[in-house]
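Enquirer: I would like to see how this sequence folds:
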Amino acid sequence: MIKFFRKIRQKMLAENKFSKYLLYAIGEILLVMIGILLALQVNNWNENRKLRINEISALKEVRRNVDQNIIRLKSFSENDSRLINTGKKLITIFKDENSIYNDSINTMFGLVGTYDPYYAIDGAYENLKQKGLNLIQDDDLKQVLIELFEQSLPNLEQAGNAFEYEVSKRKNDMAISYFETGRTFFSMRPNNFNELKNNQEFFNFLTWAMAAKKLTISHRKNSLDETNKAKYLLEKYLEEIDK
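Expert: Below is the predicted model of the structure:
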């Protein structure tokens, strides 16, 4: 092709057709420029396509993390609710002057103040951060994921787990003082049930542990709501771009 254009130029110069040669040269330059622009456009298209493929792949992995966190948060919330109900039953028993001891109460004592820490699943999000969060082209989705994985879930881990640990620590103190040794936390037999019923320190612990668990439930519910929001935006965005 280059030899073909060179022959045309040489022929025009030989025939002393300078004006035509000038027009031809300008046209040739424009043709080359158009070719370069087209090549750049194709290259940009290929690069954008690669970025979009990487974005889709990364977000699908993040969606798996989101789904896993939703399942775990729901499971934790259900367990928290059972612990709350157990605590309420114990408080009712303690307030009833006519209540008597039976072995089933051991399990109830064991459940109250159970240490139940939550750790978020965020491996895919951390991988995405290494690639660069700018890979996500939707700013709203990007912000929601940042708030979820860098604020909501970490706060649930740090503050919530610290609170749960404090409850468990105080439960251990109660176990040493008022329950038989050599038993697990899941089945605690009181040294003297009737005396324990009238023990203000243990009753205060019982009510405080319930209040703490309710606060934990509230935090986990907020995190679950934010995780569900992230799931909705993720699925909506992936439907738009993964076609």
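Enquirer: CA atoms for contacts and neighbours, from now on please.
Expert: OK.
Enquirer: which stretches of the protein form strands?
Expert: Applying DSSP state E to the chain gives no strands.
Enquirer: now residue 83: how far from residue 208?
Expert: Separation of residue 83 from residue 208 (Cα to Cα, to the nearest Å): 13 Å.
Enquirer: What sits closest to residue 101 if chain neighbours are left out?
Expert: The shortest distance from residue 101 to any residue other than its chain neighbours is 6.4 Å, reached at residue 193 (Cα to Cα, 6 or more residues apart in numbering).
Enquirer: Just give me the neighbour total for the one you found.
Expert: Residue 193 has 18 neighbours, counted by other Cα atoms under 10 Å.
Enquirer: Quick check: it touching residue 102?
Expert: No. At 9.5 Å, residue 193 does not count as touching residue 102 under the criterion of Cα atoms under 8 Å.
Enquirer: Residue 83 and residue 208 - which one has more neighbours?
Expert: Remark: of residue 83 and residue 208, residue 83 carries more neighbours, 22 against 14, as counted by other Cα under 10 Å.
Enquirer: Please report how far the more buried one lies from residue 176.
Expert: In this structure, residue 83 and residue 176 are 21 Å apart, going by Cα to Cα.
Enquirer: Of all the residues in stretch 30-48, which ones are buried?
Expert: Residues of stretch 30-48 classed as buried by neighbour count (16 or more other Cα atoms under 10 Å): none.
Enquirer: which helix is the longest one in this protein?
Expert: The longest helix of the chain (DSSP state H) is helix 18-95.
Enquirer: That helix packs against which elements?
Expert: Counting contacts by 3 or more Cα pairs under 8 Å, 6 or more residues apart in numbering; DSSP states H and E, helix 18-95 is packed against helix 2-14, helix 104-111, helix 123-131, helix 200-241.
Enquirer: and this one, so I can compare the two:
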Amino acid sequence: MLRIFRHIRKWLMEERKIRRYLLYALGEILLVMIGILLALQVNNWNEQRKAKIKSITYHERILEDLDIFISETNQAMKRSTSIRNLILETLDFLESKNLPEDKVRVFENTLHFYYQIPYRHPSLTTLDEMRSNGDLSLIGNLDLRKKLIQLDQDILSNDEVLVQIGYQSQNPVFYIDQFVRSIPDTSSLTSRGIKVNSKFNFESMANDEKLINYFSKFSVQWSHHIMFSKGLNESANELREAVSQELENLK
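Expert: As a prediction, this is how the structure comes out:
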């Protein structure tokens, strides 16, 4: 084809048909430009197709992250509620200065769990990856993108608060520990852990107002954890619906 074009140019020049040559040259330039534009358009379509596939994959993974987050925060709220209720029941025993025989196990469970407040919520790992890769723009829905980023920031903020609560809990734990002796049951040793029994002086604990006050503060701290988890869980559920809808639109 190029050889034919060269022959045409040569013939036009030899015949000194300048006008025809110029028109031919212009046509040749236009053909080249059209070819370039078509190539660019095909490349653009291909890049858009790749970006769409990548965007769909990211949305699917974000949906998985939210499912994990919702499941784990649901479990955390159940556990936190259970431990807070143990503490509240224990406070009743201490304030009434009476520990019924059938409630000793409740008291022991409280001593084992009262300070074990989790300080981390599950993170949205896909969003972190998109941020580090510069791919946040692949969440085309700007409002959805902002809400996901806000949820991620809320998780970090709540975790910072829980860490501070943990620091503030150290002195109360040290104080309560002086009334409790932990005794490991070596006969119960398994791959899942070991059972720990608690030896305590209930009468001394019931007569110590400072200790009772510390337990009451722990009940509040567990309530805070429930509140934080519930708020994040509700936001995650709302976002899950939005991400699911956006994924359907992309497909």
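Enquirer: Quick check: TM-score for this pair?
Expert: The TM-score (TM-score structural alignment, normalised by the length of the first structure) is 0.83; 239 aligned residues with a Cα RMSD of 2.7 Å.
Enquirer: How about the residue most central in space within the first structure, nearest residue that isn't a chain neighbour?
Expert: The centroid of the first structure falls nearest to residue 149 when counting by Cα atoms, centre = their mean (4.6 Å). If the residues on either side of it in the chain are set aside, residue 149 of the first structure comes closest to residue 122, at 7.0 Å by Cα to Cα, 6+ apart.
Enquirer: Share the number of residues neighbouring that neighbour, please.
Expert: When counting by other Cα under 10 Å, one arrives at 19 neighbours for residue 122 of the first structure.
Enquirer: can you tell me which residues contact it?
Expert: 62, 65, 149 (Cα atoms under 8 Å, 6 or more residues apart in numbering).
Enquirer: how many other residues sit next to the first one?
Expert: The local packing count at residue 62 of the first structure equals 24, with neighbours defined by other Cα under 10 Å.
Enquirer: returning to that earlier point: the residue nearest to the centre of the first structure contacts residue 125, correct?
Expert: Yes. Using Cα under 8 Å, residue 149 of the first structure is in contact with residue 125, at 7.4 Å.
Enquirer: related to what we said a few turns ago, superpose on the second structure and give me the mean offset of the longest helix of the first structure.
Expert: Here the mean offset of helix 18-95 of the first structure against the second structure after fitting is 1.9 Å, by mean Cα distance after the TM-score superposition for the first structure.
Enquirer: just how off-centre is that helix within its chain?
Expert: Distance of helix 18-95 of the first structure from the chain centroid (Cα atoms, centre = their mean, to the nearest Å) equals 15 Å.
Enquirer: ok, back up a step: let me have the contacts of residue 122 of the first structure in CSV, adding distance to residue 243 of the first structure as columns.
Expert: Shown next, in CSV, are the contacts of residue 122 of the first structure (distance: Cα to Cα, whole Å):
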residue, distance to residue 243 of the first structure
62, 19
65, 22
149, 27
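Enquirer: of those residues, closest to residue 9 of the first structure?
Expert: residue 62 (59.7 Å; Cα to Cα).
Enquirer: which residue packs closest to the counterpart of that closest one in the second structure, ignoring adjacent ones?
Expert: Using TM-score structural alignment, the equivalent of residue 62 of the first structure in the second structure is residue 62. Sequence neighbours aside, residue 126 is the residue nearest to residue 62 of the second structure in space, at 5.9 Å (criterion: Cα to Cα, 6+ apart).
Enquirer: number of nearby residues for that neighbour?
Expert: 18.
Enquirer: Could you do residue 153 of the second structure as well?
Expert: 12.
Enquirer: Quick check: end-to-end length of stretch 134-148 of the second structure?
Expert: Stretch 134-148 of the second structure has an end-to-end distance of 15 Å (Cα to Cα).
Enquirer: which residues are contacting it?
Expert: Residues from elsewhere that reach stretch 134-148 of the second structure (Cα under 8 Å, 6+ apart): 51-52, 54-55, 59, 127, 130, 239, 242-243, 246.
Enquirer: Just send those back as a markdown table, with neighbour count too.
Expert: Putting those into a markdown table (neighbours: other Cα atoms under 10 Å) gives the following:
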| residue | neighbour count |
| --- | --- |
| 51 | 14 |
| 52 | 16 |
| 54 | 14 |
| 55 | 20 |
| 59 | 22 |
| 127 | 22 |
| 130 | 15 |
| 239 | 20 |
| 242 | 16 |
| 243 | 22 |
| 246 | 17 |
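Enquirer: Pipe those residues into JSON lines and attach distance to residue 26 of the second structure per row.
Expert: Shown next, in JSON lines, are the contacts of stretch 134-148 of the second structure (distance: Cα to Cα, whole Å):
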{"residue": "51", "distance to residue 26 of the second structure": "37"}
{"residue": "52", "distance to residue 26 of the second structure": "38"}
{"residue": "54", "distance to residue 26 of the second structure": "42"}
{"residue": "55", "distance to residue 26 of the second structure": "42"}
{"residue": "59", "distance to residue 26 of the second structure": "48"}
{"residue": "127", "distance to residue 26 of the second structure": "51"}
{"residue": "130", "distance to residue 26 of the second structure": "47"}
{"residue": "239", "distance to residue 26 of the second structure": "56"}
{"residue": "242", "distance to residue 26 of the second structure": "53"}
{"residue": "243", "distance to residue 26 of the second structure": "52"}
{"residue": "246", "distance to residue 26 of the second structure": "48"}
